[in-house]
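Participant: build the 3D model from these lines:
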Amino acid sequence: MSSDEARRLYQSLILEHGRAPHNYHKLEDATHTLEGNNPLCGDRYVLQLRIQDDHIEDAAFEGHGCAISMASASMMTDLIKSLSCEQAQTLFAQFQRITQGEPVLSESLPEELKAFSGLAEYPARIKCANLIWYTLQATLTQQNEPVSTE
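Facilitator: Prediction:
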């Protein structure tokens, strides 16, 4: 696949998740809930997790934001279900590297997250993609204050 083909595929994946996000609902039996917001662009989400025995059993989110932040939240909540908290933190670190344009072992990175690899060219949009991930990290490290990208 050429780089142009990959870029178009990734753009369509982000648009698809941005328009019809997965796991966009209230998680009634959440054990962990935390808000994250990006005051510069207005993205605001509430991440809800059900964690049992150090494993994420379910994940959902509510809120509003741009297509990039919505797609990131949609894909992240899909990917972290059934992961241990440690595995989710590893995924967080991989996502941070890919959005910064740093190398990541491609076989260890879920395919859908490669859609965000081009964000390094648009620094202002990195915060949009990272907001829900920072909220996840804060939740997993038991921070109780709302997360802000600023």
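
Participant: can we go C-alpha only for contacts and neighbour counts from here?
Facilitator: OK.

Participant: in contact with Thr139, which residues?
Facilitator: Going by C-alpha atoms under 8 Å, 6 or more residues apart in numbering, Thr139 touches His32, Thr33, Leu34.

Participant: strands - which of those residues land there?
Facilitator: His32, Thr33, Leu34 (DSSP state E).

Participant: for those, pick the one with the most neighbours.
Facilitator: Within the ones in strands among the contacts of Thr139, most neighbours by other C-alpha atoms under 10 Å means Leu34, with 21 neighbours.

Participant: how close does that one sit to Cys128?
Facilitator: 17 Å (C-alpha to C-alpha, to the nearest Å).

Participant: Val147 now?
Facilitator: Distance from Val147 to Cys128, by C-alpha to C-alpha: 13 Å.

Participant: kindly report the same for Gln48.
Facilitator: Taking C-alpha to C-alpha, one finds Gln48 at 18 Å from Cys128.

Participant: let's see this one next to it:
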Amino acid sequence: MNLIRMAALEAALKVHGQPVGLDELRRTADVLAAWLGGTTRLSLAPGPITDEGSTAQQEGTIVQITTGQKVSYTADTEDASGFDTVESIEWVTNEPTIITLKVSEDTRSCEVVSGAPGSAVLTARISSLGLEVTEAIDVVPAGTATIKLVAGDVVSE
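Facilitator: This is a model prediction of the structure:
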């Protein structure tokens, strides 16, 4: 067992101060180990693409959404030993007219909502640790929803 894990387990025992369940003790030790060891890895996991007007899920692994759709992302942070950490995530886009971001209260997830057609980059970062991960997102026009006839100039035959 490495020194950080041992220190975290000892601290978890002190925090609880009384006999507790093994699962609760391990959860506390994991949080403390993450804090002691620090985050060393940040990754993004895209969720299913959904239509803004409904909750119907669409299958697919390509990160391409149409206007009127959104996709959620979850940030996963780990220390060097692979244990989850609890860092706050900063979410940004280089093209706010193409995608808008709705960040969760705990900053661990972000909903990306389509805007104008085009290409944008989603970035999740932990600035204090110098960690950053990006995802390219293309927004393409949705299918035709309405047809509008526009009369031209009247001319002689």
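
Participant: can you calculate the TM-score here?
Facilitator: The TM-score (TM-score structural alignment, normalised by the length of structure 1) is 0.27; 66 aligned residues with a C-alpha RMSD of 4.5 Å.

Participant: quick one: which of the contacts of Thr139 of structure 1 is nearest to Arg44 of structure 1?
Facilitator: Leu34 (10.9 Å; C-alpha to C-alpha).

Participant: surely the closest one is in contact with Trp133?
Facilitator: No - look at Leu34 of structure 1 against Trp133 with C-alpha atoms under 8 Å: they stay out of range, at 11.5 Å.

Participant: shared neighbours, these two?
Facilitator: Counting by C-alpha under 8 Å, 6+ apart, nothing touches both Leu34 of structure 1 and Trp133.

Participant: what are the ranges of the strands in structure 1?
Facilitator: Going by DSSP E, structure 1 shows strands at 32-38, 43-52, 55-64, 147-148.

Participant: let's have those strands in JSON lines, adding distance to Ile80 of structure 1.
Facilitator: Output for the strands of structure 1, formatted as JSON lines (distance: least, C-alpha to C-alpha, whole Å):
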{"stretch": "strand 32-38", "distance to Ile80 of structure 1": "14"}
{"stretch": "strand 43-52", "distance to Ile80 of structure 1": "10"}
{"stretch": "strand 55-64", "distance to Ile80 of structure 1": "7"}
{"stretch": "strand 147-148", "distance to Ile80 of structure 1": "19"}
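
Participant: and Gln87 of structure 1, which of those strands is closest to it?
Facilitator: strand 55-64 (9.1 Å).

Participant: where do the strands sit along structure 2?
Facilitator: Counting by DSSP E, the strands of structure 2 are 41-51, 57-58, 64-66, 69-78, 90-93, 99-103, 109-114, 118-126, 131-140.

Participant: winner for burial among those strands?
Facilitator: Mean neighbour count (mean count of other C-alpha atoms under 10 Å) peaks for strand 109-114 among those, with a mean of 23.

Participant: wait, Thr99 of structure 1 touches Arg125, no?
Facilitator: No - contact criterion C-alpha under 8 Å: Thr99 of structure 1 and Arg125 do not qualify, at 9.4 Å.
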